[in-house]
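Q: please find the sequence and the predicted model below.
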Amino acid sequence: MFAFEITARCPSTRARCGSFHTPHGVVTTPRFMPVGTLATVKGVTADQLRHTGAQMVLANTFHLHLQPGEAIVQEAGGLHRFMAWEGPLLTDSGGFQVFSLGAINRINDRGVVFRSPRDGAQIDLTPERSMAIQMALGADVAMAFDQCPPYPASEADVATACRRTHAWLERCISSHTRSDQALFGIVQGGCYPHLREESARVVSSMGLPGIAVGGVSVGEPTEEMHRIVRQLGPLLPDDKPHYLMGVGTLREMAVAVANGFDVFDCVLPTRLGRHGAALVGGERWNLKNARFRHDHTPLDPSCPCPACSQHSRAYLHHLIKSEEMLGKILLSLHNITQLLRFTSAMAQAIRDGCFAEDFAPWEPDSPAAHTW
């Protein structure tokens, strides 16, 4: 049910194309995964999302537990029916909120106690509770509950987070009983190579259908992220999908694909869209700028999204300056489409045998940045 097959490889890097089979369809990799935290990719309908080329969407356990509650989603027939998304879904475990909401939680070996950011109520999240919520939500992939340490953190603190992450993974495996839902483990270890290596060994030994790398894009220098990716690529099981969590910039995805990673997620495309920014050819354009006021050309003539195929830069500038929600929606659709086109272009380059030349390493001024 959750088979992963490698369909092409780059002979001079670790880049590969794959097909990850789930109950709701196949995810072809490498592939960017849009983030729909509250069962919606912000401002985008499910039908619009399908037209961007998205195959798999991420939702969040912690936030859906707060609102509307997993019981409501289960009553609706599961997360797929609730949000009208027929394709594969993945739910983050709430582990990232252990990091992002550190000011309102307490962590111990049993789990994490939060104060709800909505009403101050106490929320007790353990590995067992995270699994119960994710099984009720019914996504195709559930993520193990982990402790994501901040950056910077001491070696002792990161070692403690790794120990908890591994112990919590065993508890997730014991309590996860839904056969039509894959459970992925998460490698932690911060910026300490020996802890990363040990975590990769432990999580890989569990024999799960997929494996993720967390604790990146949490404030560390970009060079550190690249070093972690290069270190872990050869250590992860080759026959499983590799998911790099929270990464969605072009260069970082290209570096990760070159080192054997397959799936990525990030809130960046919709966040930029809501702030009037567009991703074009590896650059970020602020559509509020006056230079677009009289520019009646498409935002990106090669892009098939509605913002580019139906409207001009001048119109998008007008919408953003007027604070019309349509402008934010169109730019969000465009940005999602851009990241999906980029990962699809990397896949095609792997199949064509030119990935190493065009994308590894990828830089904003390289030919590949303007041809995908």
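A: Happy to help now that I have it.

Q: from now on I want contacts and neighbour counts done on CA atoms only, so please keep to that.
A: Noted.

Q: helix or strand right after the longest helix along the chain?
A: Counting by DSSP state H, the longest helix found in the chain is helix 325-352. For helix 325-352, the following helix or strand on the C-terminal side (DSSP states H and E) is helix 355-359.

Q: got a list of what the residue nearest the centre of the chain touches?
A: By CA atoms, centre = their mean, the chain has its centre lying nearest to Asp265, at 1.5 Å. Residues in contact with Asp265 (CA atoms under 8 Å, 6 or more residues apart in numbering) are Phe32, Met33, Pro34, Val35, Leu58, Leu244, Met245, Gly246, Val247, Gly248.

Q: here comes the other one, which I'd like you to weigh against the first:
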Amino acid sequence: MTTRFNFTLQATDGAARTGVIDTPRGAIRTPAFMPVGTAATVKAMLPESVAATGADILLGNTYHLMLRPTAERIARLGGLHRFMNWSKPILTDSGGFQVMSLAGLRKLTEEGVTFSSHVDGSKHHLTPERSMEIQRLLGSDIVMCFDECPALPATEAEVAASMRMSMRWAERSRDAFGDRPGHALFGIMQGGVTRDLREESAQALQAIGFDGYAVGGLAVGEGQEAMFGVLDYAPGFLPVDKPRYLMGVGKPDDIVGAVQRGIDMMDCVLPSRSGRTGQAWTPRGQVNIKNARHQDDPRPLDEDCTCPCCTGYSRAYLHHVFRAREMISGMLLTWHNLHYYQQLMAGLREAIAAGRLDDFVADFHARRAEGDIEPI
């Protein structure tokens, strides 16, 4: 078992890359999809079930955990891994994105952000230094530096000012993180959809020096075309020998497009949130289990899928338990969705290693274009 954090690039196909991130808690195969465990749980899933889908790493949420149950309590109870019974790596975000979404409840200064808790209205002050302290108390393996993510649309001047403050915060985060062998700190590139600002941000981050680099400020409402437009150049501004993490992405076709453009890591609440709202993801696109067409259908969601949902349960049953608001509905659909996402990542890794990514992507889009199986 390694005692260090290390990234090894194993193969490339065009801009796409496959490799391994070694951490003291285990290896992360890239491209990697990280299920989101916002409040120290991937909703509707046992941790061992999440591992069984093929996930190598989870994402935890600094903002939510600092408010409840608090980072100090988690530290007293042995850290986040023990607290939530997850032995593999955990990445924690910095809290910046959640604070952005609290626009009406926050006050932003150069020092940091003061905001009111959405839980009980209590006042909190989050700075780069405090974010590093919280993530140290949680014991996460990959720590994100504290940044400000401007809500789009914004003027170029607003995006530039925000990005430059984030770069100053990145330096403060690096200083506060200190020397923590076996733990990694990632910087976050900002700059909206402006190429010059993205390049300036990437250069500023590399001057500080990080263990990995995230592309932030995307998947915030700009649309896939604009996001891919940025990803056509932004990963190229980052070091080849460090992991590249696209935050908050996304739908399966977003993931495939991001991997084609050189992204190594992604996270999104979509597979678990969709599962709780009756949406399933399959190679043939999305299935809405709420629809009456499924009520007499004895077939599985996907006859080629090996997850417990597809090997044990029919569409008719899934339709019934969703309509009846039974807890097992969200459990089965979330398991299926996470399994599908991890199978997609495994397929991408294999295709890149074999130099046949273009064929894989063509097949991916062709199967989605077929749409769901015909109703009975």
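A: Right, received. Where do you want to start? It should be emphasised that the depicted structure is a prediction, and the values quoted were computed from it without experimental measurement.

Q: give me the stretch of structure 2 that the longest helix of structure 1 matches.
A: Mapping helix 325-352 of structure 1 onto structure 2 (TM-score structural alignment) gives residues 327-354.

Q: from the chain's centroid, how far away is the matching stretch?
A: 14 Å (CA atoms, centre = their mean, to the nearest Å).

Q: and it against structure 1, how far off on average?
A: Its matched residues in structure 1 lie on average 0.8 Å from stretch 327-354 of structure 2 after superposition (mean CA distance after the TM-score superposition for structure 1).

Q: follow-up on the earlier one: and the residue nearest to the centre of structure 1, what's its match in structure 2?
A: Checking TM-score structural alignment: Asp265 of structure 1 goes with Asp267.

Q: gap between that match and Phe364 of structure 2?
A: 20 Å (CA to CA, to the nearest Å).

Q: cool, Gly216 of structure 2 as well?
A: When CA to CA is applied, the distance between Gly216 of structure 2 and Phe364 of structure 2 equals 26 Å.

Q: out of the two, which sits in the more crowded spot?
A: Neighbours per residue (other CA atoms under 10 Å) separate Gly216 of structure 2 from Phe364, with Gly216 holding more: 22 against 19.

Q: next up, the contacts around that one.
A: Cys149, Ile188, Met189, Gln190, Leu246, Met247.

Q: can you give me the strands in the stretch 151-300 of structure 1?
A: Ranges of strands in the stretch 151-300 of structure 1, per DSSP state E, counting those that start in this stretch, are 182-187, 210-213, 242-244, 263-266, 277-280, 283-286.

Q: in structure 2, what range does the second one match?
A: With the alignment judged by TM-score structural alignment, the segment of structure 2 matched to strand 210-213 of structure 1 spans residues 212-215.

Q: can you tell me what sits against the matching stretch?
A: 184-190, 234-235, 238, 242-247.

Q: likewise for stretch 126-134 of structure 2?
A: 62, 66, 71-72, 94-95, 111-114, 143, 145-147, 169-170, 172-173, 176-177.

Q: try 6 Å
A: Ala71, Ser94, Gly112, Val113, Phe146, Trp169, Ser173, Ala176, Phe177 (CA atoms under 6 Å, 6 or more residues apart in numbering).

Q: what's the farthest-apart pair in those residues?
A: Ala71 and Trp169 (21.0 Å; CA to CA).

Q: on that earlier part again, out of the strands of the stretch 151-300 of structure 1, deepest packed?
A: Neighbour counts (mean count of other CA atoms under 10 Å) averaged over each of the strands of the stretch 151-300 of structure 1 peak at strand 182-187, with a mean of 28.

Q: helices and strands around it, which ones?
A: Helices and strands touching strand 182-187 of structure 1, by 3 or more CA pairs under 6 Å, 6 or more residues apart in numbering; DSSP states H and E, are strand 141-143, strand 210-213.

Q: so that strand corresponds to what in structure 2?
A: The aligned range for strand 182-187 of structure 1 is 184-189, by TM-score structural alignment.

Q: average distance between the matching stretch and structure 1?
A: Average distance, stretch 184-189 of structure 2 versus aligned residues of structure 1 after superposition (mean CA distance after the TM-score superposition for structure 1): 0.4 Å.

Q: gap between the equivalent of Arg171 of structure 1 over in structure 2 and Tyr317 of structure 2?
A: Aligning on TM-score structural alignment places Arg171 of structure 1 opposite Arg172 in structure 2. Separation of Arg172 of structure 2 from Tyr317 of structure 2 (CA to CA): 53 Å.

Q: what segments of the stretch 1-150 of structure 2 are helices?
A: Assigned by DSSP state H, counting those that start in this stretch, the helices in the stretch 1-150 of structure 2 fall at 47-52, 62-67, 71-76, 80-84, 96-100, 128-138.

Q: just want the angle from the last one to strand 184-189.
A: Put plainly, it is helix 128-138 of structure 2. Note on geometry: by axes from the mean of the first three to the mean of the last three CA atoms, to 10 degrees, helix 128-138 of structure 2 and strand 184-189 are set 140 degrees apart in direction.

Q: about what we covered before: got the contact list for the match of Arg171 of structure 1?
A: Counting by CA under 6 Å, 6+ apart, Arg172 of structure 2 makes contact with nothing.

Q: please redo it, this time with the cut-off set to 7 Å
A: Arg172 of structure 2 makes contact with Pro128, Glu129, according to CA atoms under 7 Å, 6 or more residues apart in numbering.

Q: likewise for Phe4 of structure 1?
A: So Phe4 of structure 1 contacts Gly18, Ser19, Phe20, His21, Asp239, Lys240, Pro241 (CA under 7 Å, 6+ apart).

Q: show me which pair in those residues is furthest apart.
A: It's His21 and Asp239 that sit farthest apart of the contacts of Phe4 of structure 1, by CA to CA, at 12.9 Å.
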